[in-house]
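Asker: Got a predicted structure plus its sequence, pasted below:
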Amino acid sequence: MAESNFIYYRGFPMVRSGNEIYYGSMGDRFVTKLTIRESEKYKDAEIPTKVMVQMIPTSPTPEDLAKIRKGEMNSLYEALDTAHVWLTKELFGA
């Protein structure tokens, strides 16, 4: 079995590059993109205070383009929780 170097949150992989976090599998119809827009310094860490969440299709079709969602959250946890709900509803109908 191939070893995975991804971090997983609630069953979906996450990849971070700079201020962008991609949550979800590129093999699925949709992934979410979290963009850290603002952060505050707390001790030695940067804590995100504004995070843009976008659900985007991996292979755009007219049907999938109509399902694009976006919103702005006040914490990384809130953004990840929202991204998880959006992906779960779209991929599994739950």
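Answerer: Perfect, I can see it now.

Asker: use CA for all of it now, contacts and neighbours both
Answerer: Fine.

Asker: Following element in sequence after the helix or strand hosting Met52, please.
Answerer: For Met52, the host element (DSSP states H and E) is strand 45-57. Using DSSP H and E, the helix or strand that follows strand 45-57 towards the C-terminus is helix 62-65.

Asker: contacting residues around that next one?
Answerer: Applying C-alpha atoms under 8 Å, 6 or more residues apart in numbering, the external contacts of helix 62-65 come out as Ile56, Pro57.

Asker: List the buried residues of the longest helix along the chain.
Answerer: Taking DSSP state H as the criterion, the chain has its longest helix at helix 76-92. Neighbour counts using 16 or more other C-alpha atoms under 10 Å place Leu76, Ala79, Leu80, Thr82, Ala83, His84, Trp86, Leu87 of helix 76-92 among the buried residues.

Asker: Please compare the first structure with the one that follows:
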Amino acid sequence: MPTTSKKNDLLEYKGHPLMRKDNIIYYGSMSDSHIIMMQILDSADMKDLPVAKRVSVQLQQTGANVRNKDRIVKKTEKNSLWSAMDIASIWLDRALGSR
């Protein structure tokens, strides 16, 4: 379950910050070596609320010296936000060497 950080009221999931801009969700901190970018590609209404049906997940390097075409380390597509968050937390923890 996402929690909020007391420092600056950022939403967190499993100890990493979550930030959203339109249909893109960033998971992780830009000060770390890697982040996750999730883009909601398709959604459907369920009881008048939009629910993600297709989500693109990318593990990306954050280094300033990394070329844009080399930035993406791994990518996949999932059929729900829950599945996307699950793989995102695993990939990010492995990339950062935590847990």
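Answerer: Arrived safely, thanks for sending. Predicted, not measured: the structure shown is a model, and the values here were computed from it.

Asker: returning to that earlier point: which single one of the buried residues of helix 76-92 of the first structure is nearest to Ile68 of the first structure?
Answerer: Taking C-alpha to C-alpha as the measure, Ile68 of the first structure lies nearest Trp86 of these, at 10.1 Å.

Asker: residue contacts, the nearest residue to the closest one once chain neighbours are set aside?
Answerer: Nearest residue to Trp86 of the first structure, sequence neighbours excluded (C-alpha to C-alpha, 6 or more residues apart in numbering): Met55, at 7.3 Å. Each residue near Met55 of the first structure by C-alpha under 8 Å, 6+ apart is listed here: Phe30, Val31, Thr32, Lys33, Ile68, Arg69, Lys70, Ala83, Trp86, Leu87.

Asker: Could you identify which of those has the most neighbours?
Answerer: Most neighbours among the contacts of Met55 of the first structure, by other C-alpha atoms under 10 Å: Thr32, with 28 neighbours.

Asker: Do I have it right that that one meets Val53?
Answerer: Yes: between Thr32 of the first structure and Val53 a contact is recorded at 6.8 Å, counting by C-alpha atoms under 8 Å.

Asker: hey, what's in contact with both of these two?
Answerer: Ala83.

Asker: hang on, the earlier thing: would you mind giving the residues in the second structure matched to the strand holding Met52 of the first structure?
Answerer: Following TM-score structural alignment, the aligned partner range for strand 45-57 of the first structure in the second structure is 49-61.
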